[in-house]
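[1] sequence and predicted structure below; questions after.
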Amino acid sequence: MNEVRPQLDELLFSSVEGVSVESVKVTGTIVRVEARTTAMRAACPGCGCWSGRIHGSYLRIPRDLPAAGKFVVVSLRVRRFVCAEDSCPRKTFAEQVAGLTRRFGRRTERLRSALVSVGLALAGRAGARMTDVFGSPVSRNTLLRLITSLPDPPIATPRVVGVDEYAQRKGRIYGTVLVDVETRRPIDLLPDREADTLAAWLAERPGIEIVCRDRAPFYAEGATRGAPQALQVADRWHLWHNLGEAAEKCVYRHRGCLRPVPAPPDEPQEQEEAEPTASSPWPTGHRFAERTRAKHATIHALLTAGHSKRSAARQLGMTLNTILRFSRATTPEELFTGQWQSRATKLDAYKPYLDQRWQEGCTNAWKLWEEIKEQGYPDGYGNVRNYVSRSLRGKPQPVGPRPPSARAVTRW
């Protein structure tokens, strides 16, 4: 043990003055180093006066960096001195070893610096896993506390400062963030977004030449009062955002102009396709229309096969009056007359406009409802949705290349 003591003394405390290693004990996975301070006097942290009068001593046991995979614990005996200055509020004070200990510290400065470096590089959880690897395990909260205890780095007065808001609680509590635009680093956080707070912050920094802000009136007032010498400009993000919104609204209003006019179809084909639609108030594919057509075909098939009307009613589970009504109709379309589809509705006056907009390429039922609502349509969205899904979905749209969307043009 005596042979390795000078080597450990030189290895562990070669850069620390005023410390003498007395013994080194290795027990299992722990290396215990017993040391004591050798300085003759110390400076009072309260008044700065030097004192050599010893009041007593006690043990401090800070942890050090691991060695050869073993935990290193330093049993350091430090002294408490009596302050010789009568006006000093401190009567006694404990000596601190520069580069080794600090007040209330449970780790040596070397271990503390290593943990701070890990925390700055990897933050909480990942840093805690890394400390387990090199043999100095700490929790993620410990790493975060070490980082927050570091003093703020000195920041020079920026020449171009960016001002914007941030949400502490969205919709309720907002603050102000200030960024050095040239270095792209945040400088400070203000607790609110009031003009007085910003003006006071800018007034303390007369070297600011340009204030890059959004278009909020309170930021404009604060920048004018706090930095009258600075040039105020709009930041790049808000310029692009406002330009994009204006472009999207403009393109959406004139999107119909981008669609080419389709070539008119042949007249005979159009008449042939229009005849079955004009004869039936229900379009093909409507569930009530299809059900009525199926019943009509079944009843007429039974009657043609020689069954009586009463027999058809028994087989199909229908009343005799229903069988009579279906038997009198030569086509299913005759049964549709007088149904609820032929009744006048509040949407009838707007159906020509809806058909026109459908042909222009607007297939969004919600957008169509908003447009006719501005024209005075009193009902809700459901009726427009039903009309679009039942009556307009089957109608062909103009033939031709689909124009680019408003957002696509905005991105261009």
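    Nice, I can see it. Numbering: from 1, shown residues only.

[2] hey, let's count contacts and neighbours off CA atoms from now on
    Noted.

[3] how many residues are close by residue 243?
    Other residues near residue 243 come to 12 when the count uses other C-alpha atoms under 10 Å.

[4] try the one 10 residues further on
    Using other C-alpha under 10 Å, residue 253 has 10 other residues around it.

[5] got the contact list for it?
    Shown here is residue 253, which makes no contacts under the criterion C-alpha atoms under 8 Å, 6 or more residues apart in numbering.

[6] same question, residue 225
    When contacts are counted by C-alpha under 8 Å, 6+ apart, residue 225 touches residue 199.

[7] any idea which helix or strand comes after the helix or strand encompassing it?
    Element membership of residue 225 [criterion: DSSP states H and E] is helix 217-226. On the C-terminal side of helix 217-226, the closest following helix or strand by DSSP H and E is strand 231-234.

[8] so what does that following strand touch, helix or strand wise?
    Here strand 231-234 touches strand 210-213, going by 3 or more C-alpha pairs under 8 Å, 6 or more residues apart in numbering; DSSP states H and E.

[9] please state the offset of the strand it packs on from the chain centre?
    Mean C-alpha position of strand 210-213 versus that of the full chain (C-alpha atoms, centre = their mean, to the nearest Å) differs by 25 Å.

[10] that strand: which residues count as buried?
    210-213 (16 or more other C-alpha atoms under 10 Å).

[11] tabulate the residues you listed in a markdown table, adding columns for distance to residue 394.
    Compiled in a markdown table, those are given as follows (distance: C-alpha to C-alpha, whole Å):
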| residue | distance to residue 394 |
| --- | --- |
| 210 | 60 |
| 211 | 58 |
| 212 | 54 |
| 213 | 52 |
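
[12] which one of these sits closest to residue 203?
    Here the nearest of those to residue 203, counting by C-alpha to C-alpha, is residue 211; it sits at 12.5 Å.

[13] how many neighbours does residue 152 have?
    Other residues near residue 152 number 7, with proximity taken as other C-alpha under 10 Å.

[14] so it sits in a strand?
    No - applying DSSP: H, G, I helix; E, B strand; the rest coil, one finds residue 152 to be coil, outside a strand.

[15] next, the one to line up against it:
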Amino acid sequence: MIDSGELVRVVFSGLSPLLVEDVTDEGEQIRIRARTPGGSVACPGCGAATGRVHGYHQRCVADVPIGGRRVLMMVRVRRLACPTRGCPQTFREQVPGVLERYQRRTSRLSTQIGAVVRELAGRAGARVPAAPAVRLSRHTALRLLLRLPLPRLPVPRVLGVDDFALRRRQRYATVLIDAETRRRIDVLPGRTADVLEARLRAHPGVRVVCRDGSGAYAEAIRRALPHAVQVTDRWHLWHNVGEAVRKEVAAHSACWAKAGPPITDGKRAQTTRERRHHVHDLLGKGVGLLECARRLNLSLNTVKRYARVPEPMRLQRAPAYRPTLVDPYRDHLRRRRAEDPAMPILHLFNEIKALGYPGSFNLLYRYITQGRVEADRLPISPRRVARLLLTHPHHLKDEHRRLLDDLTAACPEMTDLAGLIRGFADLLRPREDNADHLDAWIAGARAADLPHLHAFTRGLDQDRDAVRAAVTLPLHNGGTEGVNTKTKRIMRQMHGRAGFALLRHRILLG
């Protein structure tokens, strides 16, 4: 059994540096009267010890609630006079660990509130402590958050670097983590090379840096840490090759879509052919790409796209139709039109209406006039074909695998593209011998007639060392991407109104 005196000492053990004189139960709150112990205290100005009392002062501070009731503590503190000649000042004594200068809460209550505010911040951080009778405003909650000490971590051996948007397309920041332990190291304002270079020079010792394909980060690392190994992120490599594959599939849709509906030769296709003819005509006369864009009133990227295509047919796209209400009755329509090609569409409409067709006559008319009934297969979009190419063969269903085989067999360039994709996917499993395989893969990609993949290989050449490290070392930048995901949650939680200092605190304390 614990007696009442022992119970009081247990409950108020955090106030042991003080002398508790009285505890009063006032119903909604508990009032404690205490005083500081006697003894000498060091002067904050000159450091001389003094016990000379100049006067007394009473401080009212809040402590951790008990039983859902507020705890107010009235503490009598001394005002001491410094004995050193030339230091004519008086000062109030402080109680480290219990009372801090200018604070209206005890240290242990501030610590508990800080743990809540660190996760919630703002209004939510003020509402949650109110349940156990802690009065707090949202502004005070944010001030407490900013006063929490940031962790001091050693310089990591492997550093992860990535950027995130403070305001999309306007302001960005850079986050640094320990790529091995995934602990946050720092958050920098901006994503320029100078910002990262200054941070790396101030904290040397990093051996390996994992990053994305940013040229600014690469330049900063080369200038500040010339001997550090740079590792580009494999996810970004696969994402970039996926974009190139999607463009190549769209460029060759005239080949693999031959079994589908015919490619319409309308006004848009005619305009595309005319623009390509004008671009190649100017290029043949020695006019540069930028001047072509100015003369033809086209964007530079559009001129580049026309310039890299050797044949006009590659600019045509297979029609990409959405699923419609007619699709379930396609086989019936196809069979009836084979039996009687001259059958009126109205008769076909009445027949499928009796079978349960819920759509309109106009929808059926467009479906038939677009040639979707006679096609050997339903149309497929270039994006879906690219997705089939980028999916591991073991993860494809049998019908998807057969469809992919038919599509790639219809075009020699698609066959080369499928082989190159499988080869690049093998490179993303880090092995020591992948460096030679990477050189062989780049040579094979350049030998194929795939202009968009050539642009991807040029990007690999500009960052060859970092790419070689990515396919040979088991390091990656996934931890930094995870931190960015949590950062976005924090920013949504704070409604995008947090300043950089507050946001930095929450990221590093999270």
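    That came through fine. Note that this is a predicted model, so its numbers are computed, not measured.

[16] sorry, back to before: where in structure 2 does the helix holding residue 225 of structure 1 fall?
    Equivalent residues of helix 217-226 of structure 1 are located at 215-224 in structure 2, counting by TM-score structural alignment.

[17] the matching stretch vs structure 1 - mean distance after superposition?
    On superposition with structure 1, the mean distance recorded for stretch 215-224 of structure 2 (mean C-alpha distance after the TM-score superposition for structure 1) is 1.6 Å.

[18] so the residue of structure 2 most remote from its centre, which state does it fall into?
    Within structure 2, the residue lying farthest from the chain centre (C-alpha atoms, centre = their mean) is residue 85, at 60.3 Å. Residue 85 of structure 2 carries the three-state label coil when classified by three-state DSSP.

[19] residue 443 of structure 2 and residue 232 of structure 2: what is the separation?
    When distance is defined by C-alpha to C-alpha, to the nearest Å, residue 443 of structure 2 is 20 Å away from residue 232 of structure 2.

[20] more neighbours, these two?
    Counted by other C-alpha under 10 Å, residue 443 of structure 2 and residue 232 do not tie: residue 232 has more neighbours, with 27 against 13.

[21] off-centre distance for the top strand by length along structure 1?
    Scanning structure 1 for the longest strand, with DSSP state E as the assignment, gives strand 70-82. Distance, stretch centre to chain centre, for strand 70-82 of structure 1: 49 Å (C-alpha atoms, centre = their mean).

[22] contacting residues around that strand?
    For strand 70-82 of structure 1, contacts defined as C-alpha under 8 Å, 6+ apart pick out 29-37, 42, 51-66, 91-96, 135-136.

[23] how close does the closest residue to residue 29 of structure 1 other than its chain neighbours get to residue 173 of structure 1?
    Taking C-alpha to C-alpha, 6 or more residues apart in numbering, and ignoring the residues beside it in sequence, residue 29 of structure 1 has residue 70 as its nearest neighbour in space, at 4.9 Å. From residue 70 of structure 1 across to residue 173 of structure 1, the span is 50 Å (C-alpha to C-alpha).

[24] more neighbours: the two, which one.
    Each of residue 70 of structure 1 and residue 173 had its neighbours counted (other C-alpha under 10 Å), and the higher figure belongs to residue 70 (17 against 12).

[25] where in structure 2 does stretch 105-119 of structure 1 fall?
    Per TM-score structural alignment, the counterpart of stretch 105-119 of structure 1 in structure 2 is residues 103-117.

[26] returning to what we had before: in helices, which of the contacts of strand 70-82 of structure 1 appear?
    Within these, no residue falls in helices by DSSP state H.

[27] ok, of those, which come out buried?
    A residue is treated as buried here by neighbour count (16+ other C-alpha under 10 Å); on that basis the buried members of these are 31-37, 42, 51, 53-54, 60-66, 92-96, 135-136.

[28] work out for me the element residue 294 of structure 1 sits within.
    Secondary structure assignment for residue 294 of structure 1, by DSSP H and E: helix 287-304.

[29] onto which residues of structure 2 does the helix or strand following that helix map?
    Sequence-wise, the next helix or strand beyond helix 287-304 of structure 1 is helix 309-316, with elements assigned using DSSP H and E. Applying TM-score structural alignment, one finds that helix 309-316 of structure 1 aligns to no residue range of structure 2.

[30] got a list of contacts for helix 309-316 of structure 1?
    Applying C-alpha under 8 Å, 6+ apart, the set of residues contacting helix 309-316 of structure 1 from outside is 299, 302-303, 319-320, 323-324.

[31] which of those residues are buried, as a ChimeraX select command?
    In ChimeraX, the members of these classed as buried (16+ other C-alpha under 10 Å) are selected with the following command:
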select :299,302,323
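
[32] which among the contacts of helix 309-316 of structure 1 gets closest to residue 200 of structure 1?
    When the contacts of helix 309-316 of structure 1 are compared for distance to residue 200 of structure 1 (C-alpha to C-alpha), residue 319 wins out at 88.3 Å.

[33] and residue 129 of structure 2, what's its match in structure 1?
    Across the two structures, residue 129 of structure 2 finds its equivalent in residue 131 of structure 1, going by TM-score structural alignment.

[34] for that match, identify the helix or strand it belongs to.
    helix 109-133.

[35] give me the mean distance between that helix and structure 2.
    Its match in structure 2 and helix 109-133 of structure 1 itself, once the structures are fitted together, sit a mean 2.6 Å apart by mean C-alpha distance after the TM-score superposition for structure 1.

[36] list the helices and strands that helix packs on?
    Helix 109-133 of structure 1 makes packing contacts with strand 63-67, helix 140-148 when contacts are defined by 3+ C-alpha pairs under 8 Å, 6+ apart.

[37] okay if I get these as TSV plus distance to residue 101 of structure 1?
    Conversion of these to TSV gives the following (distance: least, C-alpha to C-alpha, whole Å):
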stretch	distance to residue 101 of structure 1
strand 63-67	10
helix 140-148	15
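
[38] please work out which of those is packed deepest.
    Among those, judged by mean count of other C-alpha atoms under 10 Å, the one packed with the most neighbours on average is strand 63-67 (a mean of 19).

[39] quick check: that one compared with structure 2, mean distance?
    Its aligned residues in structure 2 lie a mean 1.6 Å from strand 63-67 of structure 1 after superposition (mean C-alpha distance after the TM-score superposition for structure 1).

[40] the closest residue in space to residue 107 of structure 2 that isn't next to it in sequence - how many residues pack around it?
    The spatial neighbour of residue 107 of structure 2 that comes closest, neighbours along the chain excluded (C-alpha to C-alpha, 6+ apart), is residue 98 at 5.1 Å. Under the neighbour criterion other C-alpha under 10 Å, residue 98 of structure 2 is assigned a count of 17.
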